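Colleague: Structure for this input, please:
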Amino acid sequence: MTKYGLRARVYILTIIPTLVVGILLASYFTFNRNQQLDNFVIEQGVNVIEPLAIAAEIGLSRYNREKVKALISVTHRKMSPLIKSIAVYDKHNQLFVTSNYHRNIRLLQSDPKLPLPQSTQVEIYPDRIILRAPIWAEAEGSFAAFSDGKPELLGYISMQYNKDRALLLQFRDTTVALFIVLFGVLISVLFAFQLSKHVTQPITNMVKIVDRIRQGRLDARVEGSYTGELGLLKHGINSMAKSLAEYHEEMHQSIDQATSDLRETLEQIEIQNIELDIAKKEAQQGAKAKSEFLANMSHELRTPLNGVIGFARQLLKTPLNNNQADYLLTIEKSANNLLAIINDILDFSKLEAGKLKLERIEFNFRDTINDVVTLLAPSAQDKHLELNLLIDPDVPEGLRGDPLRLQQIFTNLLGNAIKFTHQGEITVSITLVKKQGQQVVLNASVQDSGIGISKEQQAQLFQAFKQADTSINREYGGTGLGLVITQKLVQQMGGDITLESEPEQGSSFSFDVHLELANMVLGAPLPLNALRKLSLLSYEPHHLSQKVINGLAQQWQLNLQSVSDQQQWQQALAEFNGTAVIGHSDWNSLEPLYQKITEAKQKQLEVIVLVNSSDPDVHQAIIDAGAKYCLSKPLNHRKFAQALVDDLQEDVRVISPISRASRVKLQLKVLAVDDNAANLKLISAMLNELVSQVDTCSNGLEAITKAEEQHYDLILMDIQMPILDGISATQKIRKQSRNQQTPIIAVTAHALAGEKEQLLAQGVDDYLAKPIDESSLEKLIHRWQPNAKQLTTNNKGLTAKPSTSLEFENSSLSWKLAMQRANNNQSLALDMFGMLQESFDEIEPAIQQLLNQQLDVDEFVLIIHRFRGGCAYSGCQRLEDLSATIEDSLRQAHQVTEIEPELLELSDEIDKVKQAAKQLYQQLAES
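Modeller: Next comes the predicted model:
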């Protein structure tokens, strides 16, 4: 049954239209009748008041109250009870006379704020009508004055007319209309009942029969005599029942046969299921063995094959006869085909079983974080940023976890902070959140005062290949994977990473990591007993740097006196006896620092200087000024402790490179332009030993600005740079600047045929290939400035004991070559190598994106070009050769498929360099 049956629908469709039509007609006639009655009453009232106003004119003009009252009283009595009251008001709107004074007499008065009525007015209320008519002085023989030829308004007459009779008639008419509507509805109900009885009863009987058929009683039939559509429905139901009975019989026979067949089929399926289950287990075991084998053999398969390809290509570069060259080309082609197949298999195995697993090894937490901060400190110092590491004294030093992945997290966050901060400070803070049993939860944050990140940019910051700056000429570069990797690593360590940032207000990345306590603290122990005996006077204007010193003093139980301004410094010097620690941030202006060293030395104090620079020349100049030790910020706790107890090894004292004999410098002003920080740092170091003044900038736009402001004797211009390339910058300098005639030397790692000729044709004067050799640079300067004035500088005052010699050679890293490229400056060589390691975070994801066709070839060429420049000065000859091969191949053929083996070989070589770096740093620590 439906919600509304046929009976209900008959009633609804019969009664509702009648009810609606009746209500509408009754409403119309009632409303019309009420309007007619109201109009009649108003018309009757107007016919009374207007003659009355004319008749009252003589009495009002003569101010005869008795006459007017008699007039209105007669009218009131004749029209009672229709008229409740009549009142006459003079021209001042004051009551003159009334026929019936009552408490609501003021209702008859016109609003005092409005002018007197000039014509008949009608005010209709639910139970009464107020009429007002003006009284004019226009009767013959009137004593009233005339104004401007018009009769004067003497006042007005007001009358309250009752609607009682009209309301009674309206009620009567409404009641009659309502009874008529109800009578019509009653008639409709009677008709609907009769119609329902003759239609719904047969249908109800048929529904019952259909329900019996549905229950399986197929012999049920509809009885009775029906005509029209009901008769057709009766015959249809009976025919359906008969057909169903026949089909039911046939179905029973078919079911019996199908049941017999199904039994046989089920027996066969059961046998097949058993066989399939056995085959499935065998296949799973085979797949598992295949995945484990491929996962274990990935490096062993790819490494020797990359070696075959690499050495085949190296052999092709040697003199060969035709047969030998043909054989080698065949070997290379076959190896490339095999490598493509192996890579496909390895990619499939990674999808099945390749997941990152964190190590659980014991390590020294403070040393691990110090390594990251020390590695990235030069980048911050070059931008004059104050970098601080604040580790809470409650944080345990001996922990168990994955130090390499932990360093990767801090490297990504700190590297981003340095990249996006142009001035101010960067602070790395680490605190203990919880320590329960062997479990330790640490909270770390990296705060900067950089450009900040908007809410829209934050929404896509932790998405792969997404960056805040997505424009074509991105200022900061990068692949957009660093933060995604960081987030995944933090999550695998049981924590989560959050970001708080506002544009131009800096950013703060905060995350938690879950680690375990180590059974023992690794690393050399600190001389705590000797430290407890010391008295320390610390002068540090920068409050965060002072906070670092205070934390170490508290942890080591030092007797520390801290000052932060000149007045406090002078007062403390007068009474202090011990070691003075002087912090200085601006390494471009050392005179204030020299003054404080002199003041401390006059008090016979030992001086340790903390300077925001890793430049060995700056350190040596500070030591020459009287400091006992010069340490770089951010403060390394081990070096600081050893310096305090005078137990520092010889190589900790920062000394200049191996002293040379008197060096001839040229009085020249040179501008060096390069977007690679490592290249720029090295070429600046080389130029500072050859010329009197060196200016640097990192892109072509900066070079144009400096060329417009100053004149230079020589400009060294990198070719491929962001924002504005070297060729465009050269052409603009030639057109309009102070250096239109200045020799401009192209410095590039390109070695393609015809490259030098193309550059010379585009406006440069000469060509200098990377990696830059000091002798080649010196020859080039003398060639273009043969008449430069010579300045002789004697370095005897800077002569110091040479740095500890370090012998480290393997196939991936040659420290001897790195020292040669760094002009035998070990500190500079270490900086160059550190910058190369930083670039791994950019090149490795870029390789995977290129292989997966997620990165544009032109963008990868820019990345590999920057990477190649860093390799040139770090002693990684094989890494440099692979980068050069990949870059040159992409520039010529622009096909990724042709260099896939080299890309995979480059990834393997980067892993080898990382392993060599660990051995190198371990050897440095032990030396």
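Colleague: make it CA atoms for all contacts and neighbour counts henceforth
Modeller: Will do.
Colleague: what about residue 189, neighbour count?
Modeller: Residues lying near residue 189 (other Cα atoms under 10 Å) number 18.
Colleague: I'd like to know how far the closest residue to residue 509 other than its chain neighbours sits from residue 446.
Modeller: Spatially, and ignoring its direct neighbours in sequence, residue 509 is nearest to residue 499 (4.7 Å; Cα to Cα, 6 or more residues apart in numbering). Residue 499 is 10 Å from residue 446, where distance means Cα to Cα, to the nearest Å.
Colleague: Identify the contacts common to the two.
Modeller: Common neighbours of residue 499 and residue 446 (criterion: Cα atoms under 8 Å, 6 or more residues apart in numbering): 508, 509, 510.
Colleague: By neighbours, which of these wins?
Modeller: Ranked by neighbour count (other Cα under 10 Å), the shared contacts of residue 499 and residue 446 have residue 508 at the top, with 21 neighbours.
Colleague: got a list of what it touches?
Modeller: Contacts of residue 508 by Cα under 8 Å, 6+ apart are 445, 446, 447, 448, 499, 500, 501.
Colleague: need the residues you listed in CSV with secondary structure and neighbour count, can you?
Modeller: Conversion of the contacts of residue 508 to CSV gives the following (DSSP: H, G, I helix; E, B strand; the rest coil; neighbours: other Cα atoms under 10 Å):
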residue, secondary structure, neighbour count
445, strand, 22
446, strand, 22
447, strand, 22
448, strand, 29
499, strand, 15
500, strand, 15
501, strand, 20
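Colleague: Could you also give me the structure for this next sequence, so I can compare it with the first?
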Amino acid sequence: MNNILGAKISTRRFDLLKAYLYIGTAIASSFWLVSFYIDSYYLRFLFTICVALCFASLYFLYRKPRIARLIFVIDYFITVIVCTPLIGKEGMFDIFYGFYFLLITLLYSFRKEKVHIITFFSLTTVAWIFLISWNYFGINIAEIDTENASTYFYPITFLGNFIFLSSTLISFAQKNERYTRIVNEKKNEALKILKLKNIFLNAINEEIREPLNSIIGLTHVLKDNNPRKDQEEYLKSLNSSGISLLELFTNVININTLESKKVSIKNRETNLNTLIENVIQIHKTACSQKNVNLIAKIDANFPTILIDHVRYQQILNNLVSNAVKFTNEGEIILEIKILRKNKNKIVFSTNVIDTGIGISKDKIDVIWQNFTQASNSTARLYGGSGLGLPIVKNIVRSMGSDIQLKSEPNKGSHFYFELTANIAKTSKLRIRNIAKVKKEEITVIQELANKKILVTDDNKINILVLKKILEKENAIIDEAYNGLEAVEATKAKKYDLIIMDLNMPVMSGEKAIANIRKLDKDIPIIIITASNSYDLEDFKNQNISYTIRKPFVPKELLQNIKKAIST
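Modeller: Below is the predicted model:
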């Protein structure tokens, strides 16, 4: 029975059926009254049945609309087919029969009710041929003469059809206008919620990063003060938890940024050799702890290129971090290959290959979804938020490419993508071979002993962390708790380096840097900030050495400080 009745009727089709029924009932009732006037028994009998079926259909309209539709369709077909021969040969208009029959198909969904539409189309074709043949051979009952047809039946039919079509068009136009208004209201509401969410996340970004910086920084400080073995384990767990929380929060911020607006790609001159060295430095400790070799390969004579180095390094960090997480032995290879190159452009591939647990083919599509991993057991065993790879996919697409994955369970995974970049005009070629990473220490570029460093931050714990890290290197540390104090201190004393926070009371870091540059154009300045809204490019006219995000890793901070003082 359900097959005959068809699928559930949508709101639009229900309104169309309602219009059909009201107009059809009005026309049939008018014809029924006319049949009394012209004293036609046949018409009276026919339209009595027709009107009865129309009212039966109206009865079911709000109760069981699919039954109402079926009754109306049967009534409609019978009326058109039976009425036509009554008009007579001279009054027939064959071309409109197909139009009348095909109107019925509008009551059915092409996507869900193709069988019904095909059936009615076939019936329409047969009925049309039948009526044309009837007209051709002149077989008719001629119950309605041409004069009555012209006086009563044609005007009623045309008027009814005109009212039906115009009212339907007006109704649909009004509905479209209402739906458009509702959609726009919902869209504006969603945009407002999205804006509030972004404001909220940006607001708590610094509020979370500041205490995390204190937690992670103090664990490093305590670890360097010869703790007992049991204390060392506690500190390791505390540091690991802090880093995990930071990674989760950073990924949430990143995925929110990527999904809420189009990613802005800022191409700048980039030496991939240096960039890859930075990636290796970040992940070498984790690889060393798992006894996994981290290998970097880049083709010889790879030129300096124009690329968004921040986004590209974010891709590499997430891919390598993912590989480290799921690789317990063997090696991880980060490989950059030149595919094609001419004077101005280069096409190169980026490959991250590991010997980890791998992924089955049926799970490959799943891992690109937010907060999703290959399985629940994977999430329990290896942890992670399930956001790293979706972030990678979003950024790679924003850079005009798409990331691919080849993987086999228990054999490993191979992530790869291609990028096209312009070659920098000032490109300096640099030969780079394989770099194996084990338990290496950072090369000391310059000792910090007796170097005078001004640390500026409105958070006392952050200053404490920085002081402990730098005093261990025998540096001489002065403190400033806002931008104005930093400017006054610079006037009074010559420093080898200034560490500057940005969001501070009294005077912001930005204004302080501008004032300090009026006093000393060459003093190295390193910005340490919890904000995501700043980049080194924002301070290109202020000669800033480095911009470091909180929370920072002490070894990386020291490396950048030593580089800044050396240059």
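Colleague: Send over the TM-score of the superposed chains.
Modeller: Here the TM-score for the pair of chains, by TM-score structural alignment, normalised by the length of structure 2, is 0.43; 320 aligned residues with a Cα RMSD of 5.8 Å.
Colleague: about what we covered before: just checking, the residue nearest to residue 509 of structure 1 touches residue 487?
Modeller: No - contact criterion Cα atoms under 8 Å: residue 499 of structure 1 and residue 487 do not qualify, at 11.2 Å.
Colleague: three-state assignment of residue 407 of structure 2?
Modeller: Per DSSP: H, G, I helix; E, B strand; the rest coil, the local secondary structure of residue 407 of structure 2 is strand.
Colleague: Tell me the spacing between it and residue 99 of structure 2.
Modeller: 58 Å.
Colleague: More neighbours: those two, which one.
Modeller: Relative neighbour count places residue 407 above the other of residue 407 of structure 2 and residue 99, with 20 against 12, counting by other Cα under 10 Å.
Colleague: how much space between that one and residue 178 of structure 2?
Modeller: On the measure of Cα to Cα, residue 407 of structure 2 and residue 178 of structure 2 end up 50 Å apart.
Colleague: same check, this time on residue 125 of structure 2
Modeller: Distance, residue 125 of structure 2 to residue 178 of structure 2, using Cα to Cα: 37 Å.
Colleague: Neighbour count: the two, which is higher?
Modeller: A side-by-side neighbour count of residue 125 of structure 2 and residue 178, using other Cα under 10 Å, places residue 125 first with 15 against 12.
Colleague: can I assume the more buried one is in contact with residue 98?
Modeller: Yes - here residue 125 of structure 2 reaches residue 98: they are 7.5 Å apart, a contact under Cα under 8 Å.
Colleague: packing partners for the strand or helix carrying residue 160 of structure 1?
Modeller: Assigned by DSSP states H and E, residue 160 of structure 1 belongs to strand 153-162. Under the contact definition 3 or more Cα pairs under 8 Å, 6 or more residues apart in numbering; DSSP states H and E, strand 153-162 of structure 1 sits against helix 6-61, strand 83-90, strand 128-136.
Colleague: angle of it against helix 6-61?
Modeller: In terms of direction (axes from the mean of the first three to the mean of the last three Cα atoms, to 10 degrees), strand 153-162 of structure 1 departs from helix 6-61 by 140 degrees.
Colleague: next structured bit after strand 153-162 of structure 1?
Modeller: Taking DSSP H and E, what comes next after strand 153-162 of structure 1 is helix 164-214.
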